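Trainee: What follows is a predicted protein model with its sequence.
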Amino acid sequence: MLLRVILLILPISHTSNIFAGSLLGGSHLTALYDLALILADSGHNITFVNIVSRGLDKCVPHPNIHVANIVVWDSQDEDMMWKDCIADVMKGDSGYALEAFGPSCIEVWREVWKRSAGVFSGEEVLDMFSRTQFDVILGEKVENTGLALLGTVTNVPVVNYEPSFMIELALLHNNLPMLVFSQPSLLLNHRFHRSPSFTEKLSVLKDAFIFLPFIQSGAEAMQPFLEKFGFSSLRDVKNSVKLYLTNDHPAFTFPFLRPPNDIPIGCANLLESKHAPIEFSPQIVQFLEESVGKDVIYVSFGSYAKMSDVPWFSELINILIELDLRVIVKVDKYCDKIFPESVLPLDWAPQKDLLRSGKVKVFVSHCGNNGRLETIFYNVPALCIPQFADQFINAELVKLKGFGESLMKEDIPYRAREVVTSMITDHGTYHGNMKKA
């Protein structure tokens, strides 16, 4: 299905040259690279520009993918992102998520957009286009990264690959109404499976105003690059975006109002993994062998999160230990905590292999977009503890569809034992719901 969609805009008569541009590291970068792998396996040539230091270290090389590293974002910048944007969100109350996007965080993101746009409208990339006839530009958040501008300048159609909550870009592109207050709401309303009350509508409106400076930061960062090529605003370049590939699965979000050029392709990047051999490190193999007859829980809150000094995270792990569970936990490089033998800490976890191994009973996660799709594909019930962005919506969807449960971090001391125990007891129900979906 994915290949058919791409072929709608690719010349069928020859192997196509595709220019792919990454944003930041972690799940965003690897998701785009996984999509590039599918296209490379189909015989297309990919030029993949990576702007993140060591961003593709864990990605599998492919003879049809040429990686061009134009690095403008390194580990020190990741530390800055954590300090100014994420740390307070992870440590604070769930209701604090929007307020945490204050001036210092907005400045960090403005810098992200500025550096990215500088790469994708810079001389090095334009020189690539002068030497190669590219058929398609593929990227994520293409308007703010400068990829839509690149498509307009070079007259090459752009494909935007986005998580599901960014469908509003496709709606705006087609002049269709955004479903801000309808069912489902696509803007900041976390209880979107029912029609919100009048008070909730006012709350969403307030949140929108709080979030407005952050939304504007991308457009502000892009302005000098737009003016360089004679454009006044992002509206002048949006028509270069011809297709939206949404990293979503209908089992979660049907029905959405979808424009004709928005196609959900979530889980497409996981199809080949079902047949690939699982190769665990000796450390993981030994832990799983010693866990026979016990319930194994996998815990991860993403690649950027530095959880070693987050109090509720330590409390959560302690509760899982008290429940006599075997725990594989993703920790950061700063973590010096001593764990008992029932816990395996990993500073990098082969998440897909763990989930598809059949050894993990429950996945405890922030419920990012890639993670929630992986759970349903591999039929592993998810306990979502959302922190920010689309994670609240994802957690609501997981709970609503019967694929797992949602728990606010404030409730961990009071409800975590009960919820985890119930999920293990009712594992078959969640597993059955996911398999059916």
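Mentor: Happy to help now that I have it. Numbering: from 1, shown residues only.

Trainee: CA atoms for contacts and neighbours, from now on please.
Mentor: OK.

Trainee: Tell me, how many residues neighbour Gln391?
Mentor: Gln391 has 21 neighbours, counted by other CA atoms under 10 Å.

Trainee: Got another one to weigh against that:
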Amino acid sequence: MDIKFPIFIEPEHFIIKMKLGFKILTPQSTSHIQDKFLIITVRQVALYLCFKDVLFNHRVCETLANAGHDVTFIRVTVYETDFTALATPKGVKAHSVNASTGASFERFEAAQSESLFKEYSLFDSQRYTGSGVMFMLETVVKSCENLLQNKEFIEWLRRERFDLAFTHMFEACPIGLIHHVKIPSWVWLNSAPLLDFVASSVGVPLPPSYVPPMVMAVKDSMTFTERLKSFVGHGLLSILYPRTVTRPETAMFRKYIDPNFPDLGELSSKAPLVMVNSDELYDFPRPTLHKVINIGGIGVDFKDARNLSGEFATAAEKAKHLVVFTFGSIVDMTKMPESWKGSWLAAFAEFPDVQFFVRYKSNDLKDRIPENVLLSKWLPQADLLQHPKTRAFITHGGYNGFQETLSAGKPAIVIPFFSDQPRNAELAEKLGFGIKIHKSEVSKDTIVSALREILYNKKYSDSAQRLMKMIRAKPVPASQLLVRWTEFAAEFGALENLVPYGINLNFIQYHSLDVTAFLITFIGVLICIVIKFALICIRLFSKKFRKEIGSKPKIKKQ
């Protein structure tokens, strides 16, 4: 039976209770006790804006429960409208918490729908306001105030005496709450690759010369202009998160909890562990820290596909090749511009021997679709991707689909929209298993060209197969990293020995600008001294030379 606290918010964070008492484990062994975990997620924010966040957290819950831990999952609602979340993983206790702030989900949905099919630059404010990102952040920050006034929940949390907490990447409020109720250890969970503000907070270096901001659509090899944008972008993004999240929420803690409450930015910088939904085998190589644990692909099984049924089986049986096309749960394909719809259908008609499976929720195209196109409101995506006839996946580049594509060893055509999707598209190209199409370039010709290249150039499928084999042969699986590091952090607490001293340095010290200025000044002064000395020597020798010339007797002409 669900426990309903009056108010609680935050997107995607876990709080974990563990009964300490560990033994040394061999690689084959598991914990000899049952640890108790509490996992909290905001239902609507993550379900619509970042469905991958909800799914990723469910997979983490399930993995911990399967390892023998007692997991409690709290689902939190923020908007007035409620939605059905994913089914609770087996072995996980689910509680429901109402944290509605009165915000309109319809407003958020409308703002996002209007912006998805438009192209924005990195510095265009519409990239953030139009997509609903700023609205989401404002809603979450406002909900923090409700949380801090919910004394019943806070006291319950304190009484439970949790040993470890997970908190989601977008929020700082639970970090303060963890500190307030004295939970001894916590993990900062990223449902995407390592976010820039998380990296900056915990001291991971962000050299803009080859580590661009996540929302920037470039590879790690950049032109001068791209490096300039990367440099400026990192600077702007480093200001955005403190101004929109940590500072307002710190003020709330000082208002409702303690006037001397620590700055949430300082608390976040000392995160014992950071767990990231990424994998070094399919990410851009970059600087990192020992505390950053890659658990990408967790819960993505490498099992053989189940047999297709119904209309999917019939269509697959008749076709020579299969292509799967979906923009996931975030992008409503029915709201594509008419020019896009016509371009896709016309392009698909150029490949009569290929069966296209398209996730599409409306019937407005039923009289226009070619014979080789099957529209469905739902697709057995994993089964289709692993089907032996499948040759490509057309996707928006969301991280769930990105990982499922790699686990199936299939090449991809990526049309990114926002967030980490442009980065993922660049990554697919760099790794050799994908082709990117910009939103502004969607047309019949570009689609046909990309399909011909991905279907008939073997290098893409070869690269995808190689990556699949590397992932499956990885020495330590993500599930083991999650369980073992979580237990380790719960046993040893804050893990101060993993905190880099760099978080204590100011901008000038961190970048050694004072040292650089000193060396430039020293070398400049040294050069001036050498030049001055040289000039003095030249003058002395020139005077001596003139004197010697003047002292020589003149020879009279006969």
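Mentor: The structure has been received and is ready for your questions. Keep in mind that this is a model prediction, so the values were computed, not measured.

Trainee: Need the three-state assignment for the spatially most central residue of structure 2.
Mentor: Geometric centre of structure 2, nearest residue: Ala192, 2.6 Å, by CA atoms, centre = their mean. With DSSP: H, G, I helix; E, B strand; the rest coil as the basis, Ala192 of structure 2 sits in coil.

Trainee: Isn't it up against Val274?
Mentor: No. The criterion here is CA atoms under 8 Å, and Ala192 of structure 2 misses it with Val274 at 11.8 Å.

Trainee: In a strand, Trp188 of structure 2, correct?
Mentor: Yes. Counting by three-state DSSP, Trp188 of structure 2 is located in a strand.

Trainee: how much space between the equivalent of it over in structure 1 and Asn189 of structure 1?
Mentor: The criterion is TM-score structural alignment: under it, Trp188 of structure 2 has Asn160 as its aligned partner in structure 1. The gap separating Asn160 of structure 1 from Asn189 of structure 1 is 24 Å, by CA to CA, to the nearest Å.

Trainee: Likewise for Val327 of structure 1?
Mentor: For Val327 of structure 1, the distance to Asn189 of structure 1 equals 33 Å [CA to CA].

Trainee: Check Glu410 of structure 1 too.
Mentor: 19 Å.

Trainee: list the contacts for Ile295 of structure 2?
Mentor: With contact set as CA atoms under 8 Å, 6 or more residues apart in numbering, Ile295 of structure 2 has these partners: Met275, Val276, Asn277, Ser278, Asp279, Ala478, Ser479, Leu481, Leu482.

Trainee: now structure 1: which of these match?
Mentor: Retained in structure 1: Met275, Val276, Asn277, Ser278, Asp279, out of the contacts of Ile295 of structure 2 (criterion both residues aligned by TM-score structural alignment, their matches' CA atoms under 8 Å).

Trainee: can you give me the helices in the stretch 1-150 of structure 2?
Mentor: Using DSSP state H, counting those that start in this stretch, the helices of the stretch 1-150 of structure 2 run over residues 43-44, 51-66, 105-115, 126-129, 133-148.

Trainee: Deepest in the core, which of those helices is it.
Mentor: Neighbour counts (mean count of other CA atoms under 10 Å) averaged over each of the helices of the stretch 1-150 of structure 2 peak at helix 43-44, with a mean of 26.

Trainee: helices and strands around it, which ones?
Mentor: Under the contact criterion of 3 or more CA pairs under 8 Å, 6 or more residues apart in numbering; DSSP states H and E, helix 43-44 of structure 2 touches strand 70-77.

Trainee: The strand it packs on - contacts with which helices or strands?
Mentor: Using 3+ CA pairs under 8 Å, 6+ apart: strand 70-77 of structure 2 touches strand 36-42, helix 43-44, helix 51-66, strand 92-98.

Trainee: Run the chain-centre distance for it.
Mentor: Here strand 70-77 of structure 2 is found 22 Å from its chain centre; the criterion is CA atoms, centre = their mean, to the nearest Å.

Trainee: how far off strand 36-42 does it point, in degrees?
Mentor: 20 degrees (axes from the mean of the first three to the mean of the last three CA atoms, to 10 degrees).

Trainee: element containing Pro177 of structure 1, please.
Mentor: Using DSSP states H and E, Pro177 of structure 1 sits in no helix or strand.

Trainee: In contact with it, which residues?
Mentor: So Pro177 of structure 1 contacts Leu171 (CA under 8 Å, 6+ apart).
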